[in-house]
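Participant: predicted model and sequence below, questions to follow.
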Amino acid sequence: MANNLLKIGFIGGGKMAQAMAKGFISAGLSKGESMISSCHPSDLASAKAFKELGAESIFENVPVVEKSDVVIVSVKPSIVPIALGDIKKAPNVNADKLFLSIAMGVTIKQLEQCLPNQSRVMRVMPNTPALVRSGASVFVRGVKTTEDDVKITKKLLDSIGTSEEVPESLMNAITALSGSGPAYIFVLIEALADGGVKMGLPRDLAYRLASQTVYGSAQMVRDTNTHPGILKDNVTSPAGSTAAGLHYLEDKGFRSALIGAIQAATERCQQVSGS
């Protein structure tokens, strides 16, 4: 790694890959000219996005591996065997690299089977707030990974939010919670704003207040290390408006609906991954 900058390659150049690349550059871990991405020849938008970062963008996978220290596998799950198969079949390719896969549901075992024997693999689950460097990522180490690989993985993922190492057995539930979770929060923000509009607030003001309220509340839970139930109690005055609102939510099964959403999403992940 010249000048301590990682040479990072992306197999697949979609929105998440672009978000990760921008985060790595912003954190000073790499530069655009130290990056290379590959995408399908029809995906001109992704190619353009990486070129605008100063990165090389091509339509072949093998050169991405040859020119990189770390390779981010960011294609759809069904494409993983095809994309990585190019690397395994290529003669004389030095695949003694660290591969980080963000392909949903593709296990460490499947990834290692698709790559040359010397490859070191991490399975990673980021989420879309990585786009604003506020992602919640987890990772699972493969058989051949080293402690240095873990440090590099954490450094990369922490540049786009937070990261934690987890056992692979938790990945389906994590996908349902933090992977799908932003969608639930977006619905919550939309619903809060709709309620404000119903009661007379201008739409743009309602969205600003709803989004900032969710953001600030989440930050309180994270930064104060206080149980959310205690924080909820601190807002809830006897016979007050918050108590009335909370009673309505309980009556409509708000908690149960969210718990059920995580269960349903986890079960769907299990179906997709066959685990």
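Facilitator: Good, I have the coordinates.

Participant: CA only for contacts and neighbour counts going forward, please
Facilitator: Fine.

Participant: tell me which residues of stretch 4-13 come out buried.
Facilitator: 6, 7, 8, 9, 10, 11, 12, 13 (16 or more other C-alpha atoms under 10 Å).

Participant: how close does the fifth one sit to residue 150?
Facilitator: The spacing between residue 10 and residue 150, counted by C-alpha to C-alpha, to the nearest Å, is 19 Å.

Participant: which parts of the stretch 101-250 of the chain are strands?
Facilitator: Assigned strands in the stretch 101-250 of the chain, in chain order: 120-125, 135-141, 161-165 (criterion: DSSP state E, counting those that start in this stretch).

Participant: out of the ones you listed, flag the one nearest residue 29.
Facilitator: Nearest to residue 29, of all the strands of the stretch 101-250 of the chain, is strand 161-165, at 14.1 Å by C-alpha to C-alpha.

Participant: the buried residues of stretch 4-13 in strands, which ones?
Facilitator: 8, 9, 10, 11 (DSSP state E).

Participant: so the third one sits against residue 68, correct?
Facilitator: No: between residue 10 and residue 68 there is no contact, the gap being 9.0 Å when judged by C-alpha atoms under 8 Å.

Participant: shared neighbours, the two?
Facilitator: When contacts are counted by C-alpha atoms under 8 Å, 6 or more residues apart in numbering, residue 10 and residue 68 are jointly contacted by 35, 36.

Participant: with respect to burial, which of the strands of the stretch 101-250 of the chain scores highest?
Facilitator: Of the strands of the stretch 101-250 of the chain, the one with the most neighbours on average (mean count of other C-alpha atoms under 10 Å) is strand 120-125, at a mean of 26.

Participant: hold the first one in mind and look at this next one:
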Amino acid sequence: MAAVSAPGSTLRVGCIGAGKMARGVLGGLLLSGKVPAQQMTVSAPSGTNLQYFRAQGCHTTHSNISVLYESNVIFLATKPHVIPQVLVEISSAVTSDHVIVSMAAGLSLQTLEELLPDGVRILRMCPNLPCVIQQGAVVFSRGSCAGPEEADMLKDLLSACGMCEEVPESYMDIHTGISGSGVAYVYLFAEALVDGAVKMGMPSAIASRIAAQTLLGGAKMILETGDHPAKLRSDVCTPGGTTIHALHELEKGGLRATVMNAVEAATKRARELDKR
């Protein structure tokens, strides 16, 4: 197999699809300087979605197969149900010089490998929306022909998007349930915090800022202390205080079980996407 060039030198990145996730991931590569705009080619059927990349100085096209000719690392960023059609379209142009990285939720490495020529180096990644501001949580797994060199290359690239870890593929759909879909749970919880503050007399604008900073600070405490969330929650509770009374109401409402059920539902749905 051909070697993968170091980021920023002869590495040429392509992307099929130009939606939010493509802008988030590739935008991180551009902002970090890991890949110059002149070494990036993006395709999409709509010119509207390509405007961001044109503005950055990237090459853009409506031809998916052209991306293969211009790039050696190819991100697949279309909707999952479109991926099989795209792979059939580009299969004849895929060579041993290419590394294929799928962002599609639910599509297994086995499925991807069945749709591409034998020996192609394939990796599967799961991003989430905060990649758009380089604060994402990204995991990836390697296909049977991708080795440590490809893993190191991808991890280096994706570090521009936030946290990035290699995991067993069995964790990928769980990541979708906890993080890919999980940001929506966080937004819903933030909205509820704001609504509660408005109910008690605080203006929405300042309540939104306080709720966001509270979530940000709580998350950073978990990351920086390494403590289990249960330990940090306990630290906030004083006997007979405001927090334990509030937590009692959350427990009566079934918050913990409901969130666990949400992660389970999203994970199961992601697994269903690979059933053809």
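Facilitator: Done, it's in. Keep in mind the model is a prediction, meaning the values are calculated, not measured.

Participant: could I get the TM-score for this pair?
Facilitator: Here the TM-score for the pair of chains, by TM-score structural alignment, normalised by the length of the first structure, is 0.94; 271 aligned residues with a C-alpha RMSD of 1.6 Å.

Participant: before we move on, back to that, reformat the buried residues of stretch 4-13 of the first structure as TSV; add distance to residue 136 of the first structure.
Facilitator: Formatted as TSV, the buried residues of stretch 4-13 of the first structure follow (distance: C-alpha to C-alpha, whole Å):
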residue	distance to residue 136 of the first structure
6	22
7	23
8	21
9	22
10	20
11	22
12	21
13	20
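
Participant: looking at those residues, which one is closest to residue 224 of the first structure?
Facilitator: Residue 224 of the first structure has its nearest neighbour among those in residue 6, at 34.4 Å by C-alpha to C-alpha.

Participant: surely that closest one touches residue 28?
Facilitator: No: at 9.5 Å, residue 6 of the first structure and residue 28 do not qualify as touching, with contact defined as C-alpha under 8 Å.

Participant: what comes up buried for stretch 191-208 of the first structure?
Facilitator: For stretch 191-208 of the first structure, a neighbour-count test (16+ other C-alpha under 10 Å) marks 192, 193, 194, 196, 197, 206, 207 as buried.

Participant: and which of those is nearest to residue 155 of the first structure?
Facilitator: Closest to residue 155 of the first structure out of those is residue 207 (33.6 Å), distances taken as C-alpha to C-alpha.

Participant: residue 119 of the second structure reaches residue 96, doesn't it?
Facilitator: Yes: with contact defined as C-alpha under 8 Å, residue 119 of the second structure reaches residue 96; the gap is 7.1 Å.

Participant: in terms of helices and strands, where is residue 270 of the first structure?
Facilitator: helix 254-273 (DSSP states H and E).

Participant: and residue 225 of the second structure, how many neighbours?
Facilitator: 9 (other C-alpha atoms under 10 Å).

Participant: hmm, I typed the wrong one, I wanted residue 257 of the second structure.
Facilitator: 10.

Participant: with adjacent residues omitted, what lies nearest to the residue sitting nearest the centre point of the first structure?
Facilitator: Central residue of the first structure (C-alpha atoms, centre = their mean): residue 126, 1.7 Å from the mean position. Leaving aside its sequence neighbours, residue 126 of the first structure sits nearest to residue 137 (C-alpha to C-alpha, 6 or more residues apart in numbering; 4.1 Å).

Participant: ok, that neighbour - contacts?
Facilitator: Contacts of residue 137 of the first structure by C-alpha under 8 Å, 6+ apart are 124, 125, 126, 127, 157, 161, 162, 163, 164.

Participant: could you find the closest non-adjacent residue to the fifth one?
Facilitator: For residue 157 of the first structure, ignoring the flanking residues on the chain, the nearest one in space by C-alpha to C-alpha, 6+ apart is residue 163 at 5.9 Å.

Participant: repeat for the fourth one
Facilitator: With C-alpha to C-alpha, 6+ apart as the criterion, residue 127 of the first structure has its nearest non-adjacent residue at 5.0 Å, and that residue is residue 179.

Participant: run through the residues that contact that neighbour.
Facilitator: Residues in contact with residue 179 of the first structure (C-alpha under 8 Å, 6+ apart) are 125, 126, 127, 128.

Participant: thought the residue nearest to the centre of the first structure was touching residue 140?
Facilitator: No: using C-alpha under 8 Å, residue 126 of the first structure is not in contact with residue 140; the gap is 11.9 Å.

Participant: between the ones in strands among the buried residues of stretch 4-13 of the first structure, which sits nearest residue 108 of the first structure?
Facilitator: Nearest to residue 108 of the first structure among these, counting by C-alpha to C-alpha, is residue 11 at 17.0 Å.

Participant: and the closest one, what's its match in the second structure?
Facilitator: In the second structure, the residue paired with residue 11 of the first structure is residue 16, using TM-score structural alignment.

Participant: from residue 43 of the second structure, how far out is its match?
Facilitator: 5 Å.

Participant: now for those two: what residues contact both?
Facilitator: Residues touching both residue 16 of the second structure and residue 43 (C-alpha under 8 Å, 6+ apart) are 64, 67.

Participant: state the distance from the residue located most distally from the centre of the first structure to residue 247 of the first structure.
Facilitator: Going by C-alpha atoms, centre = their mean, the residue of the first structure most distant from its centre is residue 239, 41.2 Å out. Distance, residue 239 of the first structure to residue 247 of the first structure, using C-alpha to C-alpha: 11 Å.

Participant: residue in the second structure matching residue 65 of the first structure?
Facilitator: By TM-score structural alignment, residue 65 of the first structure lines up with residue 68.

Participant: next, count neighbours for that match.
Facilitator: Neighbour count for residue 68 of the second structure, taken as other C-alpha under 10 Å: 25.

Participant: that one contacts residue 97, correct?
Facilitator: No: if you go by C-alpha under 8 Å, residue 68 of the second structure and residue 97 don't touch, sitting 10.0 Å apart.
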